[in-house]
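1. Got a predicted model here, sequence first, then my questions.
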Amino acid sequence: MIKIYHNPRCSKSREGLLELETLNQPIEIIKYLDNPISKEELQDILKKLNYKPIELVRKNEPIWKEQYKDLKLSDDAIINAMIEHPKLIERPIIIKNNKAIIARPKEKIKEIL
């Protein structure tokens, strides 16, 4: 099964979901703004992406610029910020088995199939 961490209000996330739907494979859609991600789940996603927490942050979000941009934050503090403000999480995140990608652009989905 393929998982997508999806924000329906994001055009890139919608494009990623449409691309997945063409594959005719089971998809689990996780609307992470409605159903917040746990810290353990976010840590697992980071591990599958092979990312440091800061690499998953949407640095142009007003929340980031206003509250966190100029602070020296630990990885744990960055993870906590993403849990508190899920809009900070880059999207869409696609997971298949033990691999994950940020599907921007949507063509990157092919990398994990």
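-> It's in. Numbering: from 1, shown residues only.
2. For the rest of this, base every contact and every neighbour count on C-alpha atoms.
-> Will do.
3. ok, which stretches of this protein are strands?
-> Under the criterion DSSP state E, the chain contains strands at 2-5, 27-30, 93-96, 99-102.
4. and the comparison structure, right after this:
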Amino acid sequence: MIKIYHNNRCGKSRAGLKLLEDSGKEYRVINYLETVPTFEELKKIIDMLGIRPIELVRKNETIWKENFKNKTLSDEEIIDILLNNPKLIERPIVINENRGVVGRPTEKILEIL
């Protein structure tokens, strides 16, 4: 089943959810701000996205700029930061079986449907 890691306050995330609704496919919404993934889950998501953890960070967020910008951090440290500050996770993330995309732009979601 398709999963969307969603933040309802984000316009891009709402657009991604609408795209899934319109697709007619079954999907599950995971509000990752309330249901934060485990370290292993997030690591697996990052692997499915084919990116490094730093690429999943919303670098314009104040939390990042004030606390972590310009620091040398390992991939594991970045994953821990994301888990402790889920607002920093780029969104929406859509997973279909073993493939995933960050839905920015929203049309990228079509690549895995």
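-> On my side now, so go ahead. Predicted, not measured: the structure shown is a model, and the values here were computed from it.
5. After superposing, what score do the chains get?
-> TM-score for the superposed chains, counting by TM-score structural alignment, normalised by the length of the first structure: 0.98, backed by 113 aligned residues with a C-alpha RMSD of 0.6 Å.
6. Including distance to E41 of the first structure and mean neighbour count, could the strands of the first structure go into TSV?
-> Output for the strands of the first structure, formatted as TSV (distance: least, C-alpha to C-alpha, whole Å; neighbours: other C-alpha atoms under 10 Å):
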stretch	distance to E41 of the first structure	mean neighbour count
strand 2-5	11	21
strand 27-30	12	15
strand 93-96	12	22
strand 99-102	13	20
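7. Pipe those strands into TSV and attach distance to N50 of the first structure per row.
-> Compiled in TSV, the strands of the first structure are given as follows (distance: least, C-alpha to C-alpha, whole Å):
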stretch	distance to N50 of the first structure
strand 2-5	17
strand 27-30	20
strand 93-96	12
strand 99-102	8
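8. which one of those strands lies closest to N60 of the first structure?
-> strand 99-102 (16.4 Å; C-alpha to C-alpha).
9. List of residues touching the closest one?
-> Identification of contacts with strand 99-102 of the first structure by C-alpha atoms under 8 Å, 6 or more residues apart in numbering yields 45, 48-49, 90-95, 108-109, 111-112.
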